[in-house]
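In: build me a model:
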Amino acid sequence: MSKRVFIDGEAGTTGLQIVERLRRVDGVVVQSLDLHARKDNAARRAMMASVDLVVLCLPDEAAREAADMVEGLGSAAPRLLDASSAHRISRGWTYGFSEMAPEQPQSIAQAARVSNPGCYPTGAIALLKPLVEAGLVPADFPITINAVSGYSGGGKSLIADHNNAGGPAFELYGLSLNHKHVPEIAHHAGLARRPLFVPSIGHFRQGMLVSVPLHLDALPGRPTAREIECALVDRYDGATQVKVRMTPAEQRLDAEGAAGSDVMELFVFENEAESQAVLVARLDNLGKGAAGAAVQNIGLMLGLDARSAAAGKVAMHA
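Out: Predicted coordinates for the structure are as follows:
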């Protein structure tokens, strides 16, 4: 029997991508409300009660209200996947980064409520969590995270600015150093000290680089870049959507290099003579950073064949 999924907020960038992907997945039927009914709470509630899974693609406050609506359905409540940042460190919610820990896929598969990770945190956590757990980077070490994303993750206004007026070539933002993703990164990477996170937007539609510079000789034990790389390889051995790559010979990375893919690539660059390294995650902010991760989690939550869920991937090049 097919599983029924309702995307609450399907008209947004992430919602549209999830709907398009799910329509290519065997065993899933996407249920939709008419345009005039999408803000009718009675219609939304009835739809939620009729499906197996609800995916929230809403602003944070609206996502909290929708989650409360689902909770109010009692025994008729469907399972819930939240693509907003409202519940990523909330008690009672399972974090939907399936490669984060060996037990995570099973936790997601069994959870009633799953929070889809943020795009920047996906890259940062993938790089840092294995190193903290291996003892190579202390939990209280001062960490700096720099990142650049394509403009498609910035909402309708930013997308319109870049599509219609050209947009700035590059801009830093979040310079209050209080970006909403910081608690998520710290919590799930196992950091005891708040990292310094500087995000930016480039004038390209999609793709992302997340980088973490390290003075290796300032770390306890003075680990080598090779030891760091081995810790990442050990963690993601066998993972289909997270891959540790060899350092490119040209010592350069294109932020658009993973656009259209659901695979996140991890790299370790080093200057051995100066005992310095830069760890880099490259991913698609709309793929593994959003809709791709959501479809992966939906597959786990609904018990779909992994190959069927993967078939939901669509080309997302601009």
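In: contacts and neighbour counts: CA atoms only from here.
Out: Noted.
In: how about the helices in the chain?
Out: 13-22, 41-50, 60-71, 104-110, 119-133, 155-165, 182-189, 225-236, 292-302, 306-310 (DSSP state H).
In: how far away is the residue lying closest to residue 27 once chain neighbours are set aside from residue 70?
Out: Closest residue in space to residue 27, ignoring its immediate chain neighbours: residue 2 at 4.4 Å, by C-alpha to C-alpha, 6 or more residues apart in numbering. Computed as C-alpha to C-alpha, to the nearest Å, the residue 2 to residue 70 distance reads 21 Å.
In: more crowded one of those two?
Out: residue 70 (20 against 12; other C-alpha atoms under 10 Å).
In: the residue lying closest to that one once chain neighbours are set aside: what's it in contact with?
Out: Distances taken as C-alpha to C-alpha, 6+ apart place residue 77 nearest to residue 70, at 5.6 Å, with adjacent residues excluded. By C-alpha atoms under 8 Å, 6 or more residues apart in numbering, the contact set of residue 77 is 48-49, 70-71.
In: buried ones among these?
Out: Buried members of these, counted by 16 or more other C-alpha atoms under 10 Å: 48-49, 70.
In: quick one: end-to-end distance for stretch 63-83.
Out: Terminal-residue distance, stretch 63-83 (C-alpha to C-alpha): 9 Å.
In: and that stretch, how far out from the chain middle?
Out: Centroid separation for stretch 63-83 versus its chain: 21 Å, with C-alpha atoms, centre = their mean, to the nearest Å.
In: in it, which residues are buried?
Out: 63-64, 66-67, 69-70, 77-83.
In: coming back round to it: against residue 112, how distant is the residue nearest to residue 70?
Out: 9 Å.
In: same thing with residue 48?
Out: 14 Å.
In: where do the contact lists of the two overlap?
Out: Contacts common to residue 48 and residue 112, judged by C-alpha under 8 Å, 6+ apart, are residue 78.
In: can you tell me how far residue 143 is from residue 190?
Out: Residue 143 is 12 Å from residue 190, by C-alpha to C-alpha.
In: also this sequence, please, to line up against the first:
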Amino acid sequence: MAARIFIDGEAGTTGLEIRERLAGRTDVELVAIAPEQRKDRNAKKEILSSVEVAILCLPDDAAKETVALCDALGEAAPRILDASTAHRVAPGWVYGFPELCPGQPEAISKAARVANVGCYASSAIALLRPLIDAGLLLADHPLTINAVSGYSGGGRQMIEAYEQGVAPAFELYALGLEHKHIPEIMAYARLAQRPLFVPSVGNFRQGMLVSIPLLLETLPGRPKAADLHDAYARHYLGAAHVRLCEAPQNGKLDALALNGSDDMEVYVFANENRRQAVLVARQDNLGKGASGAAVQNLDLMLNGGEF
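Out: Predicted coordinates:
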């Protein structure tokens, strides 16, 4: 029997991408609300009580309102997969990054409420958590995280500027240093010191590179680049959607190379003579960074932890 799924906010970028990924599947039945009823609480409650999983592709405040409606349904409430920022570090929610650590796929599969990852956050956590777990990086190490995304990852105003052809070729933003992904990066990478996070957007629709520079002499045990590489190899052994790749000899990475994919690539670029390294994660910010991750989490929720 097909699982009934409701995408609340299906008209937005993430909702449309999720719907496209689920279209044609026989194991799910997509349930929609009439456009004129989207703000009708009773109509939405009726739909929520009739489905197995509600996927929230909404602004944070609207996501919280839908969760409140689910709370009011009691035992009739569906399981929730929230793609907003609203619940990523909230008590009672499981973080939707299956590659985070052993046991995370099973935790997602059993959870009543799953918070889908943030795009920048998933890449930063993918780079940092394995090294912290391996003891190669201290939780209070001073870190700088640099990132570039396509305009689809920069929010409504940036998307509109890009679509209207008035966006700059390259733009730094969030220079008030309060980007909303920082709390989840700290929580799930297990950081004890707030990183300096500098995001940017390029004049392309989608694609993402997140990079973290490291001075190897400042790390515990003064590791070599090969030690970092080995930590990633162990952590992501058997992972379906995150893979360790050899750094290309030309020292270049194309931010758009994984567009249309739901995978992430992890790289270690290093100069042993200089004792410097740059960690890089590459993904499609609409794929593994958003809708692809949501479908991966949904599959875990529906299939009992198979991963």
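In: could you tell me the TM-score of the two chains?
Out: In this superposition the chains share a TM-score of 0.98, using TM-score structural alignment, normalised by the length of structure 2; 307 aligned residues with a C-alpha RMSD of 1.3 Å.
In: about what we covered before: would JSON lines of the contacts of residue 77 of structure 1 with distance to residue 169 of structure 1 be doable?
Out: Converted to JSON lines, these look like this (distance: C-alpha to C-alpha, whole Å):
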{"residue": "48", "distance to residue 169 of structure 1": "42"}
{"residue": "49", "distance to residue 169 of structure 1": "46"}
{"residue": "70", "distance to residue 169 of structure 1": "42"}
{"residue": "71", "distance to residue 169 of structure 1": "44"}
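In: give me every residue that touches residue 297 of structure 2.
Out: 81, 96-98, 108-109, 114, 116.
In: inside strands: which ones of these?
Out: Cross-referencing those against strands under DSSP state E gives 81, 96, 114, 116.
In: which residues sit against stretch 244-254 of structure 2?
Out: Residues outside stretch 244-254 of structure 2 that contact it (C-alpha under 8 Å, 6+ apart): 229, 232-233, 236, 265-269.
In: how about those residues in TSV, adding distance to residue 247 of structure 2?
Out: What follows is the contacts of stretch 244-254 of structure 2, written out as TSV (distance: C-alpha to C-alpha, whole Å):
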residue	distance to residue 247 of structure 2
229	10
232	13
233	14
236	16
265	10
266	9
267	6
268	6
269	6
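In: just give me the closest of those residues to residue 40 of structure 2.
Out: residue 265 (42.2 Å; C-alpha to C-alpha).
In: distance of that closest one from residue 203 of structure 2?
Out: 22 Å.
In: also residue 105 of structure 2?
Out: 35 Å.
In: do the same with residue 126 of structure 2
Out: Going from residue 126 of structure 2 to residue 203 of structure 2 by C-alpha to C-alpha gives 25 Å.
In: show me the contacts for residue 127 of structure 1.
Out: By C-alpha under 8 Å, 6+ apart, the residues touching residue 127 of structure 1 are 212, 232, 266, 279-281.
In: which of those residues are buried? Put it as a PyMOL command.
Out: In PyMOL, the members of the contacts of residue 127 of structure 1 classed as buried (16+ other C-alpha under 10 Å) are selected with the following command:
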select buried, resi 212+232+266+279+280+281
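In: thinking again about what came up before, return the closest of the contacts of residue 297 of structure 2 with respect to residue 303 of structure 2.
Out: residue 109 (7.2 Å).
In: ok, that closest one touching residue 296?
Out: No - Residue 109 of structure 2 is not in contact with residue 296 according to C-alpha atoms under 8 Å; the separation is 10.5 Å.
In: between the two, which has more neighbouring residues?
Out: Taking other C-alpha under 10 Å, residue 109 of structure 2 and residue 296 do not tie; residue 109 has more neighbours (24 against 20).
In: alignment lookup: the more buried one to structure 1.
Out: Alignment note (TM-score structural alignment): residue 109 of structure 2 maps to residue 109 of structure 1.
In: any figure for the gap between that match and residue 297 of structure 1?
Out: Shown here: residue 109 of structure 1 relative to residue 297 of structure 1, a distance of 8 Å by C-alpha to C-alpha.
In: any chance of the helices of structure 1 in TSV, plus distance to residue 285 of structure 1?
Out: Putting the helices of structure 1 into TSV (distance: least, C-alpha to C-alpha, whole Å) gives the following:
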stretch	distance to residue 285 of structure 1
helix 13-22	10
helix 41-50	28
helix 60-71	18
helix 104-110	21
helix 119-133	6
helix 155-165	12
helix 182-189	16
helix 225-236	20
helix 292-302	9
helix 306-310	17
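In: show me what contacts whichever residue in structure 2 pairs up with residue 169 of structure 1?
Out: Residue correspondence to structure 2 (TM-score structural alignment): residue 169 of structure 1 is matched to residue 169. Going by C-alpha under 8 Å, 6+ apart, residue 169 of structure 2 touches 202-203.
In: do that again at 10 Å, thanks
Out: The contact partners of residue 169 of structure 2, by C-alpha atoms under 10 Å, 6 or more residues apart in numbering, come to 162, 201-204.
In: compare those with structure 1 and list the overlap.
Out: Here is what carries over to structure 1 from these, by both residues aligned by TM-score structural alignment, their matches' C-alpha atoms under 10 Å: 162, 201-204.
In: ok, and the most crowded of those residues?
Out: Neighbour count (other C-alpha under 10 Å) singles out residue 201 as the most crowded of those, with 25 neighbours.
In: wait, that one sits on residue 161?
Out: No - counting by C-alpha atoms under 10 Å, residue 201 of structure 2 sits too far from residue 161 to count as a contact (11.7 Å).
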